[in-house]
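# need a structure here:
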Amino acid sequence: MEKDPLAPKLPPAMAAVNSHTTEELADILNKMPLFMTDISKAGDENGENIMLDALRALQNEGTRGEVAQGFREQGNEAAKEKRWTDAKEFYSKSIAVLRSKEDKWDKPEDEAEEEKLLRQVEEASYINRALCHLELRNYRATTLDCAAVLQLHPGNVKAYYRSAMALYALDRIDESEDAAVRGLELDPENKPLQQVAAKAAERRASLERIAAKRKAEDERTRKEKLLLGTALRARQIRTRKTNQPPEMEDANIRLTPDPLSPESTLEFPTVLLYPMDAESDFIKGFSETNSIEDHLEYIFPLPWDSRKEYTIQSVDCYMDTSTGGLIKAGKKLPLLQILSGSNVEVVDELVRIYVVPTKKNKEFIAAMKARKAG
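As a prediction, this is how the structure comes out:
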C-alpha cells in the first residue's frame, strides 16, 4: 500500500523505523523476547510455548482475521478489568496470528472484507498493546507499538498520545513534546494531548533552567580557577599536584572573601605536623597574612603534651623544599612571605609545616635525611 503524501511525518523518536515496512518492523520486534509474535519463532529453547499451542489449536476455527479478532476481543475484556499483562498477551496473540507465516486458516468468503478486517484488527491490536505497555511502564515497547500503528495509519491520534506519554516518562522531553504537537495538528481540541504537551513544555523549561544554572556555575568555577591561578603566579607561590592527593573534602586553596575579586586574600589548607610525637593538627584556612605563631597561640598547649615540650618559645618550624631539603620557617612571618619566591612548594593544595621541639632539632633533621636517602 502506498503512503499518503499528505499524511503527517513520523515523530523523530519513531523516524528510525519509517524505512521499514510493517512486516519488517514486526520482524524487528519478534527478535526481542518481550515482543515475539512469529509463530515459527515462538518456541523457547525446549520448543514449548503457550502462545504457539494456542494459535495452533485455533488456526482451523475461522479465517485469519476472525481468529485474530477473537484474541483482540479477549484482550479488550482483560483491558476493561485493567488486567494489563493478560491483555497484552492477548493482543500479542492477535498480532502473532496476523504475522504468522503459516497459512492454515479457513478461506474467507469475501477477500475484500477479510483484508479490511485484518487491517482493523492489526491497528487495534498494536494501539491497545501500546496502552498495556504504557500501563506496565514498558515505555520503549510503547513507542515501538505506536510506530507500527502510525505506519498503518498515520492519522491515529492515540498513537501520538501514547508515544508522547511514554517518551515523557523516559525524560525524552523534546521527542515527547514533538509527538504531542503532531497529534494536536490532527486533533487540536484533544484534551489528553494538550495536557501531555503542557507537561512536556513545563519539563523542558525546567531542564533549560537547570542547564542554564549549571552553565552559570561552570562559568563561575572557570573564572574562579583563572583568578586563583593568576593570584598564585603574581605572588610567586609554587604549587604542584600529585596522582594521589590527600582527602580534604571541601578544603582547598581559595581567595576570600570573594573568589572573583582580585582584592581578596589567599587561604591555604594547612597541616601542622608534630613528627617527634606522630601527632598533627589541621587548619582549613590559613590566611596568607597570618603567621604560624598566630595559630600556635590558640592551639597550644597541646592536650597530649604531657612533658610540656611544645610552647611557642620552645619549638621551631620547618617546611619541605622543592629540591627535597628543609628550610626553617620564621614563626612570626606572614605565610605569604614564607611561600613567596622561595623554594617551598605547596603540594596538592596543602601547606605542610613541621613543628619540632628545639632540643630535638638535630634528631628530627637526621631522621628526615635518612628517610629521604632511603
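
# from now on I want contacts and neighbour counts done on CA atoms only, so please keep to that.
Fine.

# helix or strand right after whichever strand or helix holds V97?
If you go by DSSP states H and E, V97 is part of helix 84-99. The first helix or strand that comes after helix 84-99 along the chain, using DSSP H and E, is helix 111-135.

# next secondary structure after that following helix?
In N-to-C order, the element after helix 111-135 by DSSP H and E is helix 139-152.

# picking that back up, by contact count, what packs against the helix holding V97?
If you count contacts as 3 or more Cα pairs under 8 Å, 6 or more residues apart in numbering; DSSP states H and E, helix 84-99 packs onto helix 50-58, helix 64-80, helix 111-135.

# between it and helix 111-135, how big is the angle?
Using axes from the mean of the first three to the mean of the last three Cα atoms, to 10 degrees, one finds that helix 84-99 and helix 111-135 are set 150 degrees apart in direction.

# what sits up against helix 84-99?
Helix 84-99 is contacted from outside by 23, 26, 35-39, 51, 55, 64-65, 67-72, 74-79, 118, 121-122, 125-126, 128-129, 132-133, 135-136, using Cα atoms under 8 Å, 6 or more residues apart in numbering.

# to compare against the first, here's another:
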Amino acid sequence: MEEETFGPDMPFNYNPGIKSDPEAFLKEMDSIPLFMNSLDDEVIEENPTLAALQALKYDGTPEENAKDFKDQGNECFQAGKHKYKDALQFYTDGIEQKCKDKELNSILHSNRAAVNLELGNFGKVLRDCAKALEYNPNNIKAFYRSGKACYILEKIPEALDCCDRALALDPKNKGVKDLKIKILRRKQELEEKEKRRLQRIAEEEKEKQLLTQTIKDRKINIVSNNEFLKKYPVQKENAVRLDKETKELLWPVFFLYPEYKESDFISGFNENNTFEEHLEVMFGDPNNPAPWDKDHVYTPDNLNVYFETYSKNGEKTKLLKVPNKMKLKTVLSNSKFTLIDMIPAFIILPKNSKFTDEFIDNFLHKE
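Predicted coordinates for the structure are as follows:
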C-alpha cells in the first residue's frame, strides 16, 4: 500500500517528476500574467490587457476557480516555507469562491490547515479542520492535522479522539497510527509528571503540618505584624524549616549591631546550637574582623546578646541579656520572649562600651 501523504492534496494528474525544481516552476508561472500572484494597481491601470488576463482567473465557475486556487496553493506549499504565505492566500481565495462542491471545500480548508500547522498557528488549524469536517466528515487528513495540533498543544484527550476517528475510517493509515503512538507516549509522560506533582504537594503538606506541630510543641509566643519583614525581608526558602533527619528546627536569625547599623543573617540557626557557637564562627578569627569593626572589639568573649521584650499591646519594654552558652531553643521557649514574624532577632553589643551603656540607658528611658 502506498504511504499516506499528509501535505496538501495534489490534483489527480499531478506528477512531481515533470518539474524537478518547484521554485523555478513557480517563478516561471509568476511571470505569466494569467498566473501572477500580485500586481500593483498602477501597473494594471496602465495595462488594460494585463488587467483583462488577470480577470480571467475568476472567469470560470466557482468550482473551477476554487480548484485552480487549490492547485496553485499546492504548488506554493510544495515550494517550501518562503511560499507558505502565498499558499495561504490561494487556499483562502479558493474558499472565498463559495463553490457548492463540499469535497473541494473540505480539501481547501484542510490544506490551509496544513500550512498553518507548519507555521505554528494551531488555533487556525483547529478551526479549518473543523470546517473541513463539516463539509466532509470522512476527511482523514483533517482529523490527522487536528490531532497533531492538539498533540502539540498537549490537548491529549482531543488528540486521541481525532486519531481514533481517523482510524475508524482507515485502520491501516500509517501516519495516523504513528501520531497516536506519540500521543500515547506523551500521555504517559504527562500522567507520570502529574503524579509526581501531586506526590510533591502531599509531601509538602505533610512537612508543613509536622513543622506547625513542632513549633506548637515548643510553646513559643508568636506575633505576626509584618513590621520586621518589611525592614528585614526574608526569602521563602530561608523560612523556618524542620531537619528531616534530626527533627530539629532550623531558624532564620538576625544578629543586629546597632552601634554600626549593621546586621548578619543566619539562614539555618539550629535550635540546639548556642549563641557562643555562632559568635565564634563569625568573630573568632582575629585576622579577619568585621570590616566595620574598626577598633576590633567585636570578639566572641567581648560580646553580649540581648532580645527585646514586648508588652501586651505590642510596645517594646525591656532588653534582656541572654547567656552566650544558652541554646536558641531555650530562649525561644522563654515566656518573656516574643517571636515577631517567625524571625528571631537579637541585639549584639560589646561589653564595657560607652555606646552599649548609652544604648541600654536610652532604651530603658525612652517614652
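
# before we move on, the earlier item: what would the helices and strands packed on helix 84-99 of the first structure look like in CSV with mean neighbour count and distance to I292 of the first structure?
Listed next are those as CSV, based on neighbours: other Cα atoms under 10 Å; distance: least, Cα to Cα, whole Å:
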stretch, mean neighbour count, distance to I292 of the first structure
helix 50-58, 15, 81
helix 64-80, 21, 77
helix 111-135, 21, 67
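
# distance to I338 of the first structure added to those helices, as CSV?
Output for those, formatted as CSV (distance: least, Cα to Cα, whole Å):
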stretch, distance to I338 of the first structure
helix 50-58, 82
helix 64-80, 79
helix 111-135, 68
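
# out of these, which gets nearest to C317 of the first structure?
Among these, the nearest to C317 of the first structure by Cα to Cα is helix 111-135 (69.8 Å).

# and that closest one, what does it pack onto?
helix 64-80, helix 84-99, helix 139-152, helix 157-169.

# what span of the second structure lines up against the first one?
The counterpart of helix 64-80 of the first structure in the second structure, counting by TM-score structural alignment, spans residues 62-78.

# next, the mean deviation of the matching stretch compared to the first structure.
Aligned to the first structure and superposed, stretch 62-78 of the second structure gives a mean residue distance of 1.8 Å (mean Cα distance after the TM-score superposition for the first structure).

# show me where the stretch 201-350 of the second structure has helices.
With helices called from DSSP state H, counting those that start in this stretch, the stretch 201-350 of the second structure shows them at 227-231, 275-283, 328-332.

# point out the most buried one among these.
With neighbours taken as mean count of other Cα atoms under 10 Å, these reach their highest mean count in helix 328-332, at a mean of 18.

# quick check: it compared with the first structure, mean distance?
Looks like 1.0 Å for helix 328-332 of the second structure (mean Cα distance after the TM-score superposition for the first structure).

# Provide the aligned range in the first structure for that helix.
Mapped onto the first structure using TM-score structural alignment, helix 328-332 of the second structure spans residues 335-339.

# figure out how far the matching stretch is from the centre of its chain.
Average the C-alpha atoms of stretch 335-339 of the first structure, do the same for its chain, and the two points are 44 Å apart (Cα atoms, centre = their mean, to the nearest Å).

# try stretch 255-270 of the first structure
In terms of Cα atoms, centre = their mean, the gap separating the centre of stretch 255-270 of the first structure from the centre of its chain is 34 Å.

# please apply the same query to stretch 231-244 of the second structure.
The chain centroid and the centroid of stretch 231-244 of the second structure are separated by 24 Å, computed with Cα atoms, centre = their mean.

# okay, buried residues for that stretch please.
Within stretch 231-244 of the second structure, the residues that qualify as buried are V240, R241, L242, counting by 16 or more other Cα atoms under 10 Å.

# from K199 of the first structure, how far off is the residue nearest the centre of the first structure?
In the first structure, the residue lying closest to the centroid (Cα atoms, centre = their mean) is D171, at 11.2 Å. Separation of D171 of the first structure from K199 of the first structure (Cα to Cα, to the nearest Å) stands at 11 Å.

# repeat for R140 of the first structure
As defined by Cα to Cα, R140 of the first structure lies at a distance of 19 Å from K199 of the first structure.

# before we move on, what about I292 of the first structure?
The gap separating I292 of the first structure from K199 of the first structure is 59 Å, by Cα to Cα.

# got it, and A87 of the first structure?
28 Å.

# more crowded one of these two?
For A87 of the first structure versus K199, neighbours defined as other Cα atoms under 10 Å are more numerous around A87 (28 against 17).

# nearest to D264 of the second structure, of the buried residues of stretch 231-244 of the second structure?
V240 (16.5 Å).

# could the helices of the stretch 201-350 of the second structure go into TSV alongside distance to I266 of the second structure?
Formatted as TSV, the helices of the stretch 201-350 of the second structure follow (distance: least, Cα to Cα, whole Å):
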stretch	distance to I266 of the second structure
helix 227-231	15
helix 275-283	9
helix 328-332	12
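
# and A68 of the first structure, what is it in contact with?
K93, S94, I95, V97, L98, L118, V121.

# neighbours of the aligned partner of V305 of the second structure in the first structure, how many?
Here V305 of the second structure is matched to C317 in the first structure, going by TM-score structural alignment. Here the number of neighbours of C317 of the first structure (other Cα under 10 Å) works out to 21.

# again with K328 of the first structure
K328 of the first structure has 13 nearby residues by other Cα under 10 Å.

# same check on E288 of the first structure?
As a burial measure, E288 of the first structure scores 18 neighbours (other Cα under 10 Å).

# measure it to D258 of the first structure for me?
15 Å.

# ok, now G65 of the first structure?
Distance from G65 of the first structure to D258 of the first structure, by Cα to Cα: 76 Å.

# go on, L55 of the first structure?
75 Å.

# likewise L193 of the first structure?
For L193 of the first structure, the distance to D258 of the first structure - Cα to Cα - is 49 Å.
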